[in-house]
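1. what shape does this take:
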Amino acid sequence: MKRNLLILITAAALLISGCATGPTVTRTASDEVIDLSGRWNDTDSRLTAEAMVSSMLSGGWLERFSTDEGRPPVVIVGSVRNKSSEHIDAETFIKDIERELINSGRVTFVAAGAARDELRDEREDQQSNATQSTAAALAAETGADYMMQGVITSQTDAIQGKRATLYKVDMELIGLENNQKVWIDTKEIKKLVEQKKNSW
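-> Presented below is the predicted three-dimensional model:
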């Protein structure tokens, strides 16, 4: 009797485990637009960065600077504050902007924030631990002419299974020597999400 019960339990366990299904995963192209929740996503970040950098590089400030100084301007990306109603990884957006700036070939780009601090720490360490001929020189950084800064905000309106969210990204370019704002722009993304039998 106990033996039959053990066989029955084992068979049931195998049957249940065989019927259990896991999630289905489909690989897609990294630039394919997939919007599941209606919240800010990688596509919004990429498209906004592309639009902002394109706008910035078409501004009159770039030609004026290149003509006056005889070289491309040096740009650094500062903070992009997330003041929206949801979690947005601003670092991902900053990296998208950096990629667009560097790949444009129209400005010289220098590291900022934690990356710059790490490089400075390494240079300092080399002064004591690397040979004199290979140690990177101190106080030889390329100074930035302009800093790009911005803020992400959002407004949400919802009723009976419908939610509309407006994301607004404001960016500006400021001269480091004189604090003059030489470029400013806004990009808006509006999303409408409908979900039956649900409310927010």
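2. C-alpha from now on. contacts and neighbour counts both.
-> Noted.
3. immediately after the helix or strand where residue 152 lies, which helix or strand?
-> According to DSSP states H and E, residue 152 maps onto strand 146-159. On the C-terminal side of strand 146-159, the nearest following helix or strand under DSSP H and E is strand 162-175.
4. Proceed likewise with the subsequent sequence, for comparison:
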Amino acid sequence: MRLVYKLSIFTIFSAALLAGCSSTPTVQRIDVEEVRDLSGSWNDTDSRLVSKEMVDDMLSRPWVEQHISRHGNIPAVIVGTVRNLSHEHISVKTFINDIEREITNSGEVTFVANSQERSQIRDERADQDLNASERTRNAMGQELGADYMMIGSINTIVDAAAKQQVVYYQTDLKLVSMADNRTVWIGQKKIKKLVQKRKVRY
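-> Next up, the predicted model:
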């Protein structure tokens, strides 16, 4: 009887131990707009908020009205290279996509496809030229050229001591005229995060 009792205790203890060591993650769906900073690193919230604020600032400056007054049409913008000069991995492509979305949805300027997208579209036009009817095909040489290109960088400064560190992000963007290399807008957005490192318990 005592042996059976000991075996039962051992079985319960083993089951509890295995349950505690289970590698199955707990998953909870959350709203994509919800802000959650887990590591203190650049995340989707930073990308979304920085892109929105910088595009809003860009479109509020005099260069838009100056272009319309000079040329009689709204400006066409293309996003060039945004370099990640920070100490961590940042998905620059996601950041650029956020910028492109904000520019396009504003309706205040025309957004032009980037070089990779244009290459795919040109291949499709070439295929249409051979296979599509004359009524539906789109001719080569009718593309809208960009008036301005946006370029920039993301930098970081890290100040760490003991179990604290301050991470400072600085995003710099500028808009350059394709016609004469004039810089018509410069934008800058700063983010500072205080990260508290947790004590490791054994």
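5. what's the TM-score once they're superposed?
-> Remark: TM-score between the superposed chains equals 0.87 [TM-score structural alignment, normalised by the length of structure 1]; 188 aligned residues with a C-alpha RMSD of 2.1 Å.
6. coming back round to it: how much does the strand holding residue 152 of structure 1 stray from structure 2?
-> Once fitted to structure 2, strand 146-159 of structure 1 is off its aligned match by 1.0 Å on average (mean C-alpha distance after the TM-score superposition for structure 1).
7. residues contacting the alignment partner in structure 2 of residue 72 of structure 1?
-> Under the alignment (TM-score structural alignment), residue 72 of structure 1 maps onto residue 74 of structure 2. Residue 74 of structure 2 makes contacts with 64, 67, 68, 108, 109, 110, as judged by C-alpha atoms under 8 Å, 6 or more residues apart in numbering.
8. distance-wise, check residue 74 of structure 2 relative to residue 109 of structure 2.
-> To residue 109 of structure 2, residue 74 of structure 2 is 6 Å away according to C-alpha to C-alpha, to the nearest Å.
9. common neighbours of these two, please.
-> Counting by C-alpha under 8 Å, 6+ apart, the contacts common to residue 74 of structure 2 and residue 109 are residue 64.
10. do I have it right that residue 51 of structure 2 meets residue 102?
-> Yes. Counting by C-alpha atoms under 8 Å, residue 51 of structure 2 does reach residue 102; the two are 7.3 Å apart.
11. the more surrounded of those two?
-> More neighbours surround residue 51 than the other of residue 51 of structure 2 and residue 102, with 23 against 19 (other C-alpha atoms under 10 Å).
12. which non-adjacent residue is nearest the more buried one?
-> Nearest non-adjacent residue to residue 51 of structure 2, counting by C-alpha to C-alpha, 6 or more residues apart in numbering: residue 99, 5.1 Å away.
13. now residue 186 of structure 1
-> With C-alpha to C-alpha, 6+ apart as the criterion, residue 186 of structure 1 has its nearest non-adjacent residue at 4.5 Å, and that residue is residue 170.
14. could you export the contacts of residue 74 of structure 2 as a markdown table, including neighbour count?
-> Formatted as a markdown table, the contacts of residue 74 of structure 2 follow (neighbours: other C-alpha atoms under 10 Å):
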| residue | neighbour count |
| --- | --- |
| 64 | 18 |
| 67 | 14 |
| 68 | 12 |
| 108 | 14 |
| 109 | 16 |
| 110 | 19 |
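15. of all these, which comes closest to residue 136 of structure 2?
-> Proximity of those to residue 136 of structure 2 (C-alpha to C-alpha) peaks at residue 110, which lies at 23.9 Å.
16. so who does that closest one touch?
-> Each residue near residue 110 of structure 2 by C-alpha under 8 Å, 6+ apart is listed here: 74, 75, 76, 77, 103, 104.
17. among those, which recur in structure 1?
-> Among the contacts of residue 110 of structure 2, the contacts conserved in structure 1 (both residues aligned by TM-score structural alignment, their matches' C-alpha atoms under 8 Å) are 74, 75, 76, 77, 104.
18. reformat these as JSON lines; add distance to residue 193 of structure 2.
-> Output for those, formatted as JSON lines (distance: C-alpha to C-alpha, whole Å):
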{"residue": "74", "distance to residue 193 of structure 2": "38"}
{"residue": "75", "distance to residue 193 of structure 2": "36"}
{"residue": "76", "distance to residue 193 of structure 2": "35"}
{"residue": "77", "distance to residue 193 of structure 2": "32"}
{"residue": "104", "distance to residue 193 of structure 2": "30"}
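19. only the buried subset of these, as a ChimeraX command please.
-> Selection of the buried residues among those in ChimeraX, burial being defined by 16 or more other C-alpha atoms under 10 Å:
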select :74,75,76,77
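20. just the kept ones among the contacts of residue 110 of structure 2: which are in strands?
-> Among those, the residues falling in strands (DSSP state E) are 76, 77.
21. re earlier: against structure 2, where does the strand holding residue 152 of structure 1 fall?
-> With TM-score structural alignment applied, strand 146-159 of structure 1 matches the range 148-161 in structure 2.
22. mind listing what's buried in the matching stretch?
-> Across stretch 148-161 of structure 2, burial judged by 16+ other C-alpha under 10 Å covers 148, 149, 150, 151, 152, 153, 154, 155, 156.
23. aligned partner of residue 6 of structure 2 in structure 1?
-> Under the alignment (TM-score structural alignment), residue 6 of structure 2 pairs with no residue of structure 1.
24. surely residue 6 of structure 2 is in a strand?
-> No. Assessed with DSSP: H, G, I helix; E, B strand; the rest coil, residue 6 of structure 2 is helix; it does not lie in a strand.
25. neighbours around it, how many?
-> When counting by other C-alpha under 10 Å, one arrives at 10 neighbours for residue 6 of structure 2.
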